[in-house]
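*Asks:* Structure, please.
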Amino acid sequence: MSILSGQLRSVIEWSDPAPDLLFERWTEAGDEIKNASKLIVGPGQGCIFVYEGKVEGVFTEEGLYNLETANVPFWTNIKNALYKFESFHKAGLYFFRKADLLNQRWGTPAPITYVDPHYKFPVGVGAFGNFSFRIAEPAAFFRQVVAGAAVYPVRDIQKVLLSRITQPMSDYLANASFGYTEIDKHRNAIAAFCSSAVAPIFGTLGFQLLDFNIEGTRFDPATQERIGRISDMTAEAQALKALGIDYAQHQQLQAMRDMARNEGQGNPGMQMGMGMEMGKIFGQMMQQQTTPQTPTPAPPPADDPMEKLSRLKKMFEAGLINEQEYTAKKQEILSQL
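*Replies:* Purely as a prediction, here's the structure:
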């Protein structure tokens, strides 16, 4: 009786499909579809009719359809009884999602590496975003991608996308000459190039890429460390420029201070020598700050003690000289008044 009730079933539809499915095969007991069965295709759905191993029909419009096969109720059962109820006439229905699939997530599986054109160091950058697509050629997609699988989820097509997006993005970044600080500013241009590069590939698979967006980027740890060092050095250079000291002079002072701390510990004579040497370097800096760089017909201006004291205080606050050195040099400047 269960076999006969199955044979009398005449309405087939895709009820409550899971939101992450692109294709799903409809099955019933005995895997048979009777002659003159009714097929219901709902809104946003489509269906592929496979009969005896061949795609015989693609239903892309919603509505009610008649199916004609060689399976006839009751007579099929009589024949099946001789063959352990295995039907001669195998038919299959594969429902697919026709509606647009929006806001599908993607992300590069590994950092994309290229050379920063300004600083000449390797940059490892990853990207993430979303894309939207629809099945444009169901039969082609079914033959080339689904290949008769019982189910085909959205995540499988995401893997296809990721496998094809990395190379175009790498080529674009290598040729675009964007510094690491310019990546986010050009996200739309990068996304447009990647979309145009992969759209034809997906067209051959049977679906249409509607949009492709880059929401953000992230640098790998090695790149973040390099960027951090560059940022620190840039900030330090700006601070030294405000003090009127170049980077070479700063390094010279720092080296002298380190030597005084490390080698002159417990040796007052060596510490005094180091202090005198630093005083000479400081005096040269102060002289450079007050000496005109280009000759002019007017007489050179007199030294301005207030300017010297101001610069001296800035150097003390920046940690370039200690309190003892600051006090001694301050007294020296004041004694010249």
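
*Asks:* Could you use CA atoms for every contact and neighbour count after this?
*Replies:* OK.

*Asks:* quick one: the helices in the stretch 51-200 of the chain?
*Replies:* Taking DSSP state H, counting those that start in this stretch, the helices of the stretch 51-200 of the chain run over residues 75-82, 138-141, 154-176, 187-205.

*Asks:* Pick the most deeply packed of those.
*Replies:* When you average the neighbours per residue for each of the helices of the stretch 51-200 of the chain (mean count of other Cα atoms under 10 Å), helix 138-141 leads with a mean of 20.

*Asks:* between the helices of the stretch 51-200 of the chain, which one is nearest to Glu61?
*Replies:* Nearest of those to Glu61, taken as Cα to Cα: helix 138-141 at 12.5 Å.

*Asks:* Show me what the closest one is packed up against.
*Replies:* Using 3 or more Cα pairs under 8 Å, 6 or more residues apart in numbering; DSSP states H and E as the contact test, the elements touching helix 138-141 are strand 54-59.

*Asks:* Flag every buried residue along stretch 18-28.
*Replies:* By neighbour count on 16 or more other Cα atoms under 10 Å, the buried set for stretch 18-28 is Leu21, Leu22, Phe23, Glu24, Arg25, Trp26.

*Asks:* and Arg105, what does it touch?
*Replies:* For Arg105, the contact set (Cα atoms under 8 Å, 6 or more residues apart in numbering) comprises Phe128, Gly129, Asn130, Phe131, Gln158.

*Asks:* what do you get for Lys90?
*Replies:* Residues near Lys90 by Cα under 8 Å, 6+ apart: Asp31, Glu32, Ile33, Tyr51, Glu52, Gly53.

*Asks:* run the last query once more with 10 Å
*Replies:* Contacts for Lys90 (Cα atoms under 10 Å, 6 or more residues apart in numbering) come out as Gly30, Asp31, Glu32, Ile33, Val50, Tyr51, Glu52, Gly53, Thr69, Ala70, Asn71.

*Asks:* Next: Thr60.
*Replies:* Neighbour list for Thr60: Val41, Gly42, Pro43, Gly44, Gln45, Gly46, Cys47, Ile48, Phe96, Arg97, Lys98, Pro138 [criterion: Cα under 10 Å, 6+ apart].

*Asks:* To check against the first, give me the structure of this:
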Amino acid sequence: MSFFRNQFSNVVEWEEFRDDMIFWKWNNPEIKKGSKLIIRPGQDAVFINNGKIEGIFKDEGEFQIESDIIPFLSTLKGFKFMFNSGMRVEVLFVNTKEFTVKWGTQNPILIPTPQLPGGMPIRANGTFNFKVNDYVTLIDKVAGVKSTYLVEDVKIRITSVLNQLLMKWISREGKDMFNLQANSMDIARGIREDLDMEVMGDGLAITGFQVMSFNYPQEIQDMITKVASQGMIGNLTQYQQVSMTDGIASGRVQGGGAAADMAGMMMGMNLAGEMMKNLSQNPVAGQHPNSITGTGAGAAGNAAARPNFCPNCGAKNEGANFCPNCGQKLG
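*Replies:* Below you'll find the model as predicted:
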């Protein structure tokens, strides 16, 4: 008797498991007496009879269908294998992992913006995550007509509506067209919610959506870079001062050469100018604010007391309180 039982027995398993496959349907017409079920890590086995779920088995391992599985099937608990007949049920193996898929816009999306009448052409790329979360809906809408279901099938479904969703959430609430990356989290959150509603009818759930980058046409990107550079430089005089100071401190501008002399001269002139400006705004205590430009013995005496040449660097002085070259106080 055992000889015939082994002849009719079979193994119910997803042997060629694929990471890019969402489910796979065991395609034998019936389960024989003495069969066993093998569930590997990352798989669930769903027994289906007449389109309805009989039982879902999640524990990995090897199980005897007659003794370990049938007693837990909802309407087939009393099923008894006959000598030469098997149990007619379908077994759907479901990949339980969370899938991560890369996406990217194939063509630029024209986002309406007042700056460009024809719209701002923008490309974007990123990733999204999804998993199976409703077996009943999955079987009813997808597995009932398909024997396999691939990640690529879901990607095609998602990318078919992605351009419209990007346009919707980029344009919403007046997003800054030239700084979309700063708003990428808000944009991604809105798209994820819409995509989740889109695939919910297939028994799937979008668990994450990320925008890695927004890409502008080269001429627009050059303009953004130029505006950002001008904003960083700000005051040109301050930029020159900082550049020269960095050059001397790093050794790129060294003493003895024309570059160093020019740098020292410009720094001295700028420093003297700032000091004169501060002096004019904050006159010496006890003096009338206009006394510095006045005439008379006091002004003449002060001018006479100032040397014609700086005692520190030798630069010529024309009546200033501070040397225009090195900043040495002269009067």
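
*Asks:* Tell me how they score on TM after superposing.
*Replies:* The TM-score (TM-score structural alignment, normalised by the length of structure 2) is 0.56; 222 aligned residues with a Cα RMSD of 3.7 Å.

*Asks:* re earlier: any chance of the buried residues of stretch 18-28 of structure 1 in JSON lines, with secondary structure too?
*Replies:* Output for these, formatted as JSON lines (DSSP: H, G, I helix; E, B strand; the rest coil):
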{"residue": "Leu21", "secondary structure": "strand"}
{"residue": "Leu22", "secondary structure": "strand"}
{"residue": "Phe23", "secondary structure": "strand"}
{"residue": "Glu24", "secondary structure": "strand"}
{"residue": "Arg25", "secondary structure": "strand"}
{"residue": "Trp26", "secondary structure": "strand"}
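
*Asks:* What is the nearest of those to Ser163 of structure 1?
*Replies:* Of all the buried residues of stretch 18-28 of structure 1, Ser163 of structure 1 sits closest to Leu22, with 19.1 Å by Cα to Cα.

*Asks:* Out of the contacts of Thr60 of structure 1, who's the most crowded?
*Replies:* When these are compared by neighbour count (other Cα atoms under 10 Å), Cys47 ends up highest, at 29 neighbours.

*Asks:* Please name the nearest non-neighbouring residue to it.
*Replies:* Nearest non-adjacent residue to Cys47 of structure 1, counting by Cα to Cα, 6 or more residues apart in numbering: Phe95, 4.3 Å away.

*Asks:* What is the equivalent residue in structure 2 for that neighbour?
*Replies:* Under the alignment (TM-score structural alignment), Phe95 of structure 1 pairs with Phe93 of structure 2.

*Asks:* re earlier: and in structure 2, which of the contacts of Arg105 of structure 1 remain?
*Replies:* Using both residues aligned by TM-score structural alignment, their matches' Cα atoms under 8 Å, structure 2 keeps these contacts from the contacts of Arg105 of structure 1: Phe128, Gly129, Asn130, Phe131.

*Asks:* What lines up with the last one in structure 2?
*Replies:* The equivalent of Phe131 of structure 1 in structure 2 is Phe128 (alignment by TM-score structural alignment).

*Asks:* Next, the contact list for its match, please.
*Replies:* Phe128 of structure 2 sits next to 99-103, 155, 158, 188, 192, 195, 206-211 when contact means Cα under 10 Å, 6+ apart.

*Asks:* Apply 8 Å and report the result again.
*Replies:* The neighbours of Phe128 of structure 2, taking Cα under 8 Å, 6+ apart as the test, are Thr100, Val101, Lys102, Trp103, Ile206, Thr207, Gly208, Phe209, Gln210.

*Asks:* What is the neighbour count of the first one?
*Replies:* Burial of Thr100 of structure 2 is recorded as 16 neighbouring residues (other Cα under 10 Å).

*Asks:* With adjacent residues omitted, what lies nearest to the residue nearest to the spatial centre of structure 1?
*Replies:* Nearest to the geometric centre of structure 1 sits Ala127, at 0.4 Å (Cα atoms, centre = their mean). Sequence neighbours aside, Thr217 is the residue nearest to Ala127 of structure 1 in space, at 4.4 Å (criterion: Cα to Cα, 6+ apart).

*Asks:* any idea how far that neighbour is from Asp184 of structure 1?
*Replies:* Thr217 of structure 1 sits 7 Å away from Asp184 of structure 1, going by Cα to Cα, to the nearest Å.

*Asks:* again, but for Tyr172 of structure 1
*Replies:* From Tyr172 of structure 1 across to Asp184 of structure 1, the span is 14 Å (Cα to Cα).

*Asks:* right, and Gly46 of structure 1 touches Glu62 too?
*Replies:* Yes: if you go by Cα atoms under 8 Å, Gly46 of structure 1 and Glu62 touch, sitting 7.3 Å apart.

*Asks:* Residue in structure 2 paired with Pro122 of structure 1?
*Replies:* Using TM-score structural alignment, Pro122 of structure 1 sits opposite Gly119 in structure 2.

*Asks:* With Met177 of structure 2 as the reference, measure out to its match.
*Replies:* Separation of Gly119 of structure 2 from Met177 of structure 2 (Cα to Cα) stands at 10 Å.

*Asks:* Which one of these two is surrounded by more residues?
*Replies:* More neighbours surround Met177 than the other of Gly119 of structure 2 and Met177, with 17 against 13 (other Cα under 10 Å).

*Asks:* what's the matching residue for that one over in structure 1?
*Replies:* Using TM-score structural alignment, the equivalent of Met177 of structure 2 in structure 1 is Tyr180.

*Asks:* Contact partners for its match?
*Replies:* Tyr180 of structure 1 makes contacts with Asp116, Val123, as judged by Cα under 8 Å, 6+ apart.

*Asks:* and the gap between the match of Phe131 of structure 1 and Glu193 of structure 2?
*Replies:* Distance, Phe128 of structure 2 to Glu193 of structure 2, using Cα to Cα: 12 Å.

*Asks:* what do these two both touch?
*Replies:* Joint contacts of Phe128 of structure 2 and Glu193 (Cα under 8 Å, 6+ apart) are Ile206.

*Asks:* Output the contacts of Thr60 of structure 1 in a markdown table; the columns should cover distance to Val146 of structure 1.
*Replies:* What follows is those, written out as a markdown table (distance: Cα to Cα, whole Å):
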| residue | distance to Val146 of structure 1 |
| --- | --- |
| Val41 | 20 |
| Gly42 | 21 |
| Pro43 | 22 |
| Gly44 | 19 |
| Gln45 | 16 |
| Gly46 | 15 |
| Cys47 | 13 |
| Ile48 | 12 |
| Phe96 | 11 |
| Arg97 | 13 |
| Lys98 | 15 |
| Pro138 | 10 |
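
*Asks:* remind me, longest helix of structure 2?
*Replies:* What stands out as the longest helix in structure 2, according to DSSP state H, is helix 258-281.

*Asks:* Can you name the element that comes right after that one?
*Replies:* Scanning forward in sequence from helix 258-281 of structure 2 by DSSP states H and E, the next helix or strand is helix 297-305.
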